[in-house]
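# Pasted the sequence and its predicted model underneath.
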Amino acid sequence: MRYLFRPPGTDGARLLALPWQLPLEEWPPELLLEVPQRGISRHVVRFVAEQGRVFALKEISEHLARHEYALLAEFEAEGLPSVSVLGVCVDRPHGQDAILVTRYLEYSMSYRYLFSRPSARQSVDQLMDTLVVLLVRLHLAGVFWGDCSLSNTLFRLDAGALAAHLVDAETAERHPQLSRGQRHYDLDLARERVGAELLDLQFGGLLPDGVDPIEVADSLQGRYASLWDEVTHEEVFRTDEQRYRVAERLQRLNDLGFDVGEIELVTDDEGARLRVETRVSAPGQHRRELMRLTGLEVQENQARRLLNDLRSFRAYLEQKEGRPVSEPVAGARWLAEVYQPVIESIPAELAGRLAPAEVFHEVLEHRWFLSEKAGRDVGTTAAARSYLRNVLPSTPEELTTPSVIATRP
């Protein structure tokens, strides 16, 4: 029996004492963690928690396990939105299948969990758009998924929006570039699987009234075609328009959540032709900026929102002190005087309900709501106090909440 894990570090070593020689179905219940409302899987999947970290274990054939292990490692290295692979256990006794180990995506939710929440704010349209963004990212990277579905996707809140991450890559194929036929076949497979999953939700009474599962699944094609055209089409315009038209196109791509690589601009007597290489990695402009100024590592939309608050705070400081305040100084003071006090005020019993940056984003939303109601700016401190008392307690405990992990069956 062999257990390979990457990178060679503490996470892999923590799991060495698990009973790898036994079929997953026979593992002692006290070792396992129950995950509510997880997606449907064709294979035996179990979850374990070690020292506050959660890991997903899937039992599949060795060939598929090695294939998925290699692909997920590639995806992670390239910044594609997928779960992080940790290891694979092969050559198990009595000809048993291999076990693939991935790190559970913190603060993530399955589609079933999203629909089962009484206070769910994510619409079916938002879920479909998020899934399409993930599929387009993969296709731009030359990845044929082959099993695109809601069950094989995890969703995370990112400043109120959703971000999708691939979970299952056992059927995925990597190519230098996908043909139009490959992309559309992958999309057809996605439409079939999503339609079946939404019908299952409807039969379970979880789908909102008035939502037609087949109609929603069929809408994937139009959503995909629109997004694919936006991120890949070649734009033609007059030469005297090129400066603002290039900036406009790049801003649209950034707003859609895509980074831009190489830009090719060809001019001739007829005008200018713009070709943009759209990067497939997770966008990072705002994340990198926030990291540079504060050291915080968050998701892209969260970073954009936090940066806006930081800039507003910087303007306030300059007005109050009557002198310019540099970005690094404003970043350090915002972190110490605005962000950290909010995060540190979260009661212990509520910690982990949402990612800290998501909590701060929601506090800003709550501040806007309270200020509109009061007709004046109520301030972040008062908004945080109200949010922590009246809003956050209604947010369900997520899998990564320490208290949930500590009380696993």
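Arrived safely, thanks for sending.
# Please count neighbours and contacts with C-alpha atoms only from this point.
Noted.
# what about Gly204, how many neighbours?
A count of nearby residues for Gly204, using other C-alpha atoms under 10 Å, gives 10.
# Repeat that for the one 4 residues further on.
Neighbour count of Pro208, defined by other C-alpha under 10 Å: 12.
# So it: helix, strand or coil?
Here Pro208 is coil, with the state taken from DSSP: H, G, I helix; E, B strand; the rest coil.
# And it, how close does it get to Arg121?
Counting by C-alpha to C-alpha, to the nearest Å, the gap from Pro208 to Arg121 is 12 Å.
# likewise Gly352?
From Gly352 over to Arg121 the distance is 19 Å, taken as C-alpha to C-alpha.
# another one to put next to it:
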Amino acid sequence: MSGSLSITSAMADPALLDLPWELPLEAWPNDTIAALPKGISRHLVRFAHLGAHIVAIKETTAEMAKGEYEMLRTLQRLDIPCVDPVAVITNRTDDEGDALKPVLVTRHLRFSLPYRALFSQTLRPDTATRLVDALAVLLVRLHIVGFFWGDVSLSNTLFRRDAGAFAAYLVDAETGKLYEGGLSNGQRENDLEIARVNIAGELLDLEAGGKVADELDPVNISNGIVEAYRSLWLELTGSESFSSAERWRINERVNRLNELGFDIEELAIKTDDSGTTVRIQPKVVDAGHHQRRLLRLTGLDAGENQARRLLNDLDSYRAAYGKTELDEEMVAHEWLMRVFEPVVRAIPRELRGKLEPAEVFHQLLDHRWFLAQQVGHDIPLAEAVSSYVNSVLRHRRDEATVIGPPTGAFTSPIETIPSTDTAAFAALDPDEDDDWRANV
């Protein structure tokens, strides 16, 4: 390094000093650069190895880098899905003393991909719709906390697989602004229109390059974010009136929001002067209802849809073995040790960077169900794992980006052990019938 390099970071990672900040980003050596798919950006962005992690480095101005760094930290405190800000590097100079552009460093989100990397050949309408729906959920969550994005697009978002759907994470926050008093309807509609236009442009660009299926209509797909957003926004924030004799509808509204994956922090309930009409309205809504329950019961950190699927499996386990009257946390620990962990351990080491453990478990349940439908009877869990590994998982590309030993690329609350496809199932009781999972 040359010159008086300035590093602003909330993380004390000495490895930052080892990166070649004295070189323009475009000239960084190949042994430093990580070859990962990236989205479209107005700035030069490159991925680099930083210790056991991979970081994204974006050249920009000092003011914009510092502003985005602080905004991302604020969004994290608000529990908004976004990339993790690592550092702002300023006062960069080359060996000749000439100034180089400041950079923003963010940690790459494991198992996430830009939208252009989520399809192998052509983008199908159902995949495009799921991407847009995920972006709509993210936009609603941002608007609830008072964040105006200003540049909503698929390109400014990373996506992670989430039990058949996608979870969207904000990547680029340089145009965003947080309003403590919340957003006006006009601001929300402005963001929504930006999203609609940008998505249409991105899909039309793919269409021009022959990268979308013939039946995909870019305009219809982009219009879908408007409908998805407004439907979710109304469900989360809209008021509802009913007769005082229908007080059960209060619990119904709460349960409906929980099913969507949201918790109510405060519920405003008012009655009219006669006391015959009740009006309710959620005041603050937090996402991650199923994530929090799964984490509390098992210690597993999963996506919202993944958590819902795992909890359904746990609830089925409790019902099938007559454990509904037992302590929920005790049964959850038993399910973790006897069902989830053996499945995770049964994945061969060389395949553990393919998908997250929760996503593997979700896909395994689907695969087992399809096998049972084909042969007309239940399939043992070990046999389903072996079939899934060899016919499905082995043919997927890796979506993990952590660099390290093979076991380090697989996030799990348990210790990873060597195994064949079925050896790990020694932990299961061989005398115990697992027919309870037939309809999962």
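Cool, got the structure. All values reported here derive from a predicted model rather than from experimental measurement.
# Which stretch of the second structure lines up against the longest helix along the first structure?
Secondary structure of the first structure per DSSP state H: the longest helix is helix 180-203. Under TM-score structural alignment, helix 180-203 of the first structure corresponds to residues 185-208 of the second structure.
# element containing the residue most central in space within the second structure?
Among the residues of the second structure, the one closest to the centroid is Ala167, at 3.7 Å (C-alpha atoms, centre = their mean). Here Ala167 of the second structure is covered by strand 165-170, with elements defined by DSSP states H and E.
# again with Ala315 of the first structure
helix 300-321.
# Which strands and helices lie in contact with the helix or strand that that helix is followed by?
Per DSSP H and E, the first helix or strand lying C-terminal to helix 300-321 of the first structure is helix 327-334. Helices and strands touching helix 327-334 of the first structure, by 3 or more C-alpha pairs under 8 Å, 6 or more residues apart in numbering; DSSP states H and E, are helix 285-294, helix 300-321.
# what distance separates the helix or strand harbouring Val285 of the second structure from the centre of its chain?
Per DSSP H and E, Val285 of the second structure falls inside strand 277-287. Centroid separation for strand 277-287 of the second structure versus its chain: 26 Å, with C-alpha atoms, centre = their mean, to the nearest Å.
# what comes up buried for that strand?
Judged by neighbour count (16 or more other C-alpha atoms under 10 Å), strand 277-287 of the second structure contains these buried residues: Thr277, Val278, Arg279, Ile280, Gln281, Pro282, Val284, Val285, Asp286, Ala287.
# With distance to Ile264 of the second structure as added columns, please give the residues you listed in CSV.
Formatted as CSV, those follow (distance: C-alpha to C-alpha, whole Å):
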residue, distance to Ile264 of the second structure
Thr277, 22
Val278, 18
Arg279, 16
Ile280, 12
Gln281, 10
Pro282, 6
Val284, 6
Val285, 5
Asp286, 6
Ala287, 9
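# Closest to Val389 of the second structure out of those residues?
Nearest to Val389 of the second structure among those: Ala287, at 32.5 Å, using C-alpha to C-alpha.
# what's near enough to touch the nearest residue to the closest one once chain neighbours are set aside?
Ranked by C-alpha to C-alpha, 6 or more residues apart in numbering and with sequence neighbours excluded, the top spatial neighbour of Ala287 of the second structure is Phe262, at 4.2 Å. Phe262 of the second structure is in contact with Val285, Asp286, Ala287, Gly288, His289, counting by C-alpha atoms under 8 Å, 6 or more residues apart in numbering.
# just to revisit the earlier point, packing partners of the helix holding Ala315 of the first structure?
strand 153-158, helix 285-294, helix 327-334, helix 356-374.
# Mind doing that once more with 6 Å?
The elements that helix 300-321 of the first structure packs onto, with contact taken as 3 or more C-alpha pairs under 6 Å, 6 or more residues apart in numbering; DSSP states H and E, are helix 285-294.
# got the angle for the strand holding Val285 of the second structure vs helix 304-320?
110 degrees (axes from the mean of the first three to the mean of the last three C-alpha atoms, to 10 degrees).
# quick one: contacts of strand 277-287 of the second structure?
Outside strand 277-287 of the second structure, the residues that touch it by C-alpha atoms under 6 Å, 6 or more residues apart in numbering are 237, 239-244, 261-271.
# cool, stretch 99-109 of the second structure as well?
So stretch 99-109 of the second structure is contacted by 54-62, 65, 84-90, 92-93 (C-alpha under 6 Å, 6+ apart).
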